[in-house]
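Novice: Model the structure of this input:
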Amino acid sequence: MILKSLFSKFLYLGFSVLLPFYGLTQSTVANNSTTTIPFLSNSKIVIDGKLDDWKAPNKLFKIDQFVSPWSSPDFGKTEFMAFYDADWFYFSFEIEDKKIVEADFKKESDVALGDRGEIFITADSSLKEYYCFEISPTGKVLDYVAHYYRKFDYNWNLEELEIKSSKTSNGYILEGKMPMSFINSIDKSDGNTLSNLRFGVFRAEFNNLNPKDPTVNWISWIKPSTNKPDFHTPSAFQKITFEIK
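Specialist: The predicted model follows:
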């Protein structure tokens, strides 16, 4: 419990899944294309930490412009892609990182001590309940359910989550999938359970293993309306839609 308490203080952010965007407000979102996640019935994507097979699909949700509201804008390429089929939600990060920082993995909270890509998902605009997935450069996962404000349950895990990673010449790739049964369960209301979802997509860029270091660069798809780094806030999320099958 002491470790969890300390970790809650050190876990400053998390960074939320993603897709192509077209014409969203400059002050709210980085310059992207569309907020619709496409349905692909026969993608043949293999989760192996490589993205060669992501070139075949003719439509993908893609975020290729992120913002760094509180630190240096010079953080290198950050790209998020996603789509879904009848059974799975697929996603990937491609991150340029000249100095990868990652702690030895002994427990899930170690992921929060270094570089990572993050996806947050909710169906509630006030973040009464939301799900967080923070993924290290070697594919280690810190996943938890949260409640506003910053009430984290680290005992929650998505057992069916599959992640693979690989190092590149200038950074790392994260590739994963999670069951659509989980995605559909997030919205507890009646009706279309894929019509009210909100995503946050983030990146943490460290220079060392100190989570309190002021040089940590917190990078987001959406520009939150906070004076200090914080992705556990409603303004860090964007409403998205899933293409109808």
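Novice: going forward, measure contacts between C-alpha atoms and count neighbours the same way
Specialist: OK.
Novice: Skipping adjacent residues, who's closest to Leu161 in space?
Specialist: Spatial nearest neighbour of Leu161, excluding adjacent residues (CA to CA, 6 or more residues apart in numbering): Met178 at 4.8 Å.
Novice: Next: Ser136.
Specialist: Nearest residue to Ser136, sequence neighbours excluded (CA to CA, 6+ apart): Arg116, at 4.5 Å.
Novice: please give me the structure for this one as well, since I'd like to look at both together:
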Amino acid sequence: MKAYKVNQIDYRGLIVTGKGDDKAWKQAEVLTNFISPWDEEEIDKIEFRALHDSEDLFFCFKVYDDDVYVDLTDDTDNSINNSDRVELFFRSDKNLNPYYCLEIDPTPRIMDFIARPSKQFDFNWNWPLKDINVKSSKGNNYFTVEGAISFASLTKLSLLKNGRIETGIYRAKYNKQVNGNYEPTWITWVNPETEQPNFHTPTSFGVLKLM
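Specialist: So this is what the prediction gives:
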């Protein structure tokens, strides 16, 4: 499995502002090798960083984009699902039974749900609010999504095992078509080797290794 090293920072933690501007982020490795295996066009740059202290996993996406699209029809999952967003999936085992999904748009609205094989989604499930903190910001040609997830929740959900978190890291980019509709380009850290875009498969996951 592809692996990303999550460096440890000191006990003071990291301040989540949505801008990814805490000095601690300089200690993080920068993951940029994202691909869209199902599209020929080159994708814009994406930077992903992660760090941890003794209590939380911190993550930060910086997504370069001159034309960010957000569906503001309402605040339902359907609107989030039709918007540019970043995604983190965490699996409890290689059978995806279950796995947990966080899909976050630039505002930042969160679509979180528990899933099981064959795309069985339960949108009534939510990550406990006390265990997650997400903020975002937008620049001229990029947006940033930054957050913290408690180790307590990752452990309770059987996602943190021996310093490893099996994780999918993704991005959905919505592009305006000639007919005025928006269609997604699906972007991933790990190529799942599927004929059609599919993140909901065991082969799309890598591992975050806590250092």
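Novice: one step back: the residue nearest to Leu161 of the first structure belongs to a helix?
Specialist: No. According to DSSP: H, G, I helix; E, B strand; the rest coil, Met178 of the first structure belongs to no helix; its state is strand.
Novice: Translate it into the numbering of the second structure.
Specialist: The alignment partner of Met178 of the first structure in the second structure, by TM-score structural alignment, is Ile149.
Novice: What's Asn97 of the second structure aligned with over in the first structure?
Specialist: By TM-score structural alignment, Asn97 of the second structure lines up with Lys128.
Novice: buried ones in stretch 43-54 of the first structure?
Specialist: Across stretch 43-54 of the first structure, burial judged by 16 or more other CA atoms under 10 Å covers 46-47, 49-51, 54.
Novice: So His232 of the first structure sits against His147, correct?
Specialist: No. At 9.1 Å, His232 of the first structure and His147 do not qualify as touching, with contact defined as CA atoms under 8 Å.
Novice: These two - which one has more neighbours?
Specialist: A count of neighbours by other CA atoms under 10 Å puts His232 above the other of His232 of the first structure and His147, at 25 against 15.
Novice: Which residue in the second structure aligns with Met81 of the first structure?
Specialist: Match for Met81 of the first structure (TM-score structural alignment): Arg49.
Novice: whoops, Lys107 of the first structure was the one
Specialist: Taking TM-score structural alignment, Lys107 of the first structure has Thr76 as its aligned residue in the second structure.
Novice: returning to that earlier point: contacting residues for the match of Met178 of the first structure?
Specialist: Applying CA atoms under 8 Å, 6 or more residues apart in numbering, we find Ile149 of the second structure in contact with 56-58, 131-133.
Novice: next one: Pro69 of the first structure
Specialist: Per CA under 8 Å, 6+ apart, neighbours of Pro69 of the first structure: 218-220, 223-224, 229.
Novice: Could you find the counterpart of it in the second structure?
Specialist: Per TM-score structural alignment, Pro69 of the first structure is aligned with Pro37.
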